[in-house]
Every structure is written in structure tokens, then in C-alpha cells.
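>>> based on what follows, work out the 3D shape:
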Amino acid sequence: MSPFAKLLLVYDGSAEAQAALERCAQLSLALSAQVDVISVVDAESANAHCAGLLSDLAFHRLEELARSTLDHAVRQLTGDGIVASGYVSFGRLNDVVLRHTQAFNPDLVVVGHRAQARRSRWWGSRSAHHELTERLGGTTIVTVTLPGT
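The predicted model follows:
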């Protein structure tokens, strides 16, 4: 049996997350590992973008979108014969991933990555996987980028 028995996929439906889903499926099949998929509803960031005016309706729409996105990923994995469980979690992405890894102890965390624009790098914005690397000391993180980026 492989030492990697459980994978965690962070999935938001983006093209990068879809690439991560495909890589996670390949890893899961190769390692005979089960997969936990999390979709994050970050209402705090959404509320900040709305100047604090995020309505209940908008919040529920964010949750519906996360559930739909999560269902797509879990269906794709189970269709490939992979044992997969899905979770919708609320909070900031890195906090949610940290909580999930503490609770379920995955062997690998798989995330999609979008290369930052120069302006973002210049302003000092850090991508999620950089912070995850620091916060998840000892956990292996697989970062998947789109071909050609």
C-alpha cells in the first residue's frame, strides 16, 4: 500500500482548479488514495468587495455556487472510480485548508495555481499556496498550473 492514502483537493471550478482535479485524479489512481474535495465560501472577502453590503441572497448564491462546483468535482472523481468526499467550508481559503488538514490529516494537498500579474507581485500580494506552504509545515503540497503558464 502506498504511504499516500488520502489526498485533499482544493477546488473552485476555475481552469487552474480543473487542471488540479485532473492531476489529483491521476495521483489518486496511481496511489490508490481516496480524495477529500473542499470548496470554500469566502464571504468575508466577498463582503469586502461589496463594501460591506453582501446581502443574504448573495451569500446563499455563493454557497449554491460552491455546492454546485463541489458536486461537479466529486462526480468527476467518482466517475473515474475514485473514492471521493466533498465538503463546503466557510472562511478564508488558507484557514479552511488548515482546519481541514488538522481534522482529516491528508498526505497530499493539491491546489491549482494562477501565475500572478506583475502588478500583484509588485504590490507584494502572495498566492495562496505560498502561505499554505508556511502554514502546513510537513504536509506535501502539489501545485498545478495550466500548461503554457
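
>>> for the rest of this, base every contact and every neighbour count on C-alpha atoms.
Fine.

>>> all helices for this protein, in order.
Counting by DSSP state H, residue ranges of the helices within the chain are 15-31, 43-49, 56-79, 93-104, 118-122, 128-135.

>>> most tightly packed of these?
Mean neighbours per residue, mean count of other CA atoms under 10 Å, is largest over the helices of the chain for helix 15-31, with a mean of 19.

>>> quickly note the distance from N105 to H129.
Separation of N105 from H129 (CA to CA, to the nearest Å) stands at 18 Å.

>>> one step back: dump the helices of the chain into JSON lines; add distance to T149 as well.
Output for these, formatted as JSON lines (distance: least, CA to CA, whole Å):
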{"stretch": "helix 15-31", "distance to T149": "10"}
{"stretch": "helix 43-49", "distance to T149": "26"}
{"stretch": "helix 56-79", "distance to T149": "23"}
{"stretch": "helix 93-104", "distance to T149": "23"}
{"stretch": "helix 118-122", "distance to T149": "14"}
{"stretch": "helix 128-135", "distance to T149": "16"}
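
>>> and for comparison, fold this next one:
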Amino acid sequence: MYQRILLAFNGSPDGREALVQAESLALACGATVHLLAIIDPSESMLVVEAMSFTPDNQRFVVQIVLDEGVKRLRRAGCTAISELKYGRPTEQIILSAREIDADLIVVGHRDQGTLARWLNGSVGESILHQPPCSLLVAVKSERRASNVTPIQQLTGRGKR
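The predicted structure follows:
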């Protein structure tokens, strides 16, 4: 079914939920997961796990988040590859999906109100306008406890 899954991953709680769901699918299908993080140069600050970072160390922090995602997938028995790109997230996700000939794109769902969604946009919705393959928007079920481990617990490191 799925052989190449592209996971847009940023280490946020929504991104970690997408990681969990991509992991389950990859294990069921024997797929390779390509983790993709995107640094949007138009954003002046990155926020991961309620920690903010300046653009000077942004690449370093994003690479740590990607590495932790790959480690989690590999510990579960998945084949995982990571890549860091710069640009507008929707464009980079679509471009990467085409480059790797992805069967499925997995993104997290950021819960925000109507006005915020209108102002900020939705990556998942934007991808639907020009989908290169199937798209899964991972949403955490209200009925089950979170199975998402925060990044600090995975690394054993505290906040910096």
C-alpha cells in the first residue's frame, strides 16, 4: 500500500501525534518514513515545546528535533530518513513529496479557531489544493490518552 511516507515534522505536540500515526502506518506497511522539517525564513522566531529560539540557532534546534524523530522511528523498527529545507512549508512539502515519489503525506493538525486559521492558514488544507499523493492530517482522539512523548523526555535533556 504505502512504501514512502513523507512526514512534515516540527516537534510540536501536533507534529508528535503525526509522528505516532506515521510510525503505525509505516510498521503496518513496511514503508520508509521521510521526516521533513522546514524553516520558513519569513518567520523570525521558532517555538518548540514552549521554548523560543532566535534564527541564529534555529537550524541547530530543528536538526535536534528531526534526529529525535528519526531515533523514535528506528527504535520502533521503521526505516527513517530526515531532511531539513528552507522555504514556505506547503511548497516544500509538495516539492519533497514529488522528489521522493511519496505515497502519503502526513501532517499534524493544529487546533485553532476560525479567525486564526483564516489569518495563519492551514498547511494540510493548502496541500489539498495541489495534492501530489494522499494526505493524512493526524488528529489526536479525545477518547484516548496521549501516546506522544515530549522531546525532552526522549532526549533525557531538560529545557535550555
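
>>> TM value for the aligned chains?
Remark: TM-score between the superposed chains equals 0.83 [TM-score structural alignment, normalised by the length of the first structure]; 136 aligned residues with a CA RMSD of 1.9 Å.

>>> just to revisit the earlier point, out of the helices of the first structure, which gets nearest to V111 of the first structure?
Nearest to V111 of the first structure, of all the helices of the first structure, is helix 15-31, at 5.8 Å by CA to CA.

>>> for that closest one, packing partners?
For helix 15-31 of the first structure, the packing partners by 3 or more CA pairs under 8 Å, 6 or more residues apart in numbering; DSSP states H and E come out as strand 6-10, strand 108-113, strand 140-145.

>>> average distance between the last one and the second structure?
Taking mean CA distance after the TM-score superposition for the first structure, the mean distance separating strand 140-145 of the first structure from the aligned residues in the second structure is 0.6 Å.

>>> onto which residues of the second structure does that strand map?
With TM-score structural alignment applied, strand 140-145 of the first structure matches the range 134-139 in the second structure.

>>> over in the first structure, find the residue span stretch 22-32 of the second structure aligns onto.
With TM-score structural alignment applied, stretch 22-32 of the second structure matches the range 24-34 in the first structure.

>>> residue contacts, T79 of the second structure?
The neighbours of T79 of the second structure, taking CA atoms under 8 Å, 6 or more residues apart in numbering as the test, are 31-33, 73.

>>> typo on my end, H113 of the first structure
With contact set as CA under 8 Å, 6+ apart, H113 of the first structure has these partners: 16-17, 127, 129, 143-146.

>>> can you list the contacts of T79 of the second structure in CSV and add distance to D56 of the second structure?
Listed next are the contacts of T79 of the second structure as CSV, based on distance: CA to CA, whole Å:
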residue, distance to D56 of the second structure
A31, 35
T32, 32
V33, 28
L73, 28
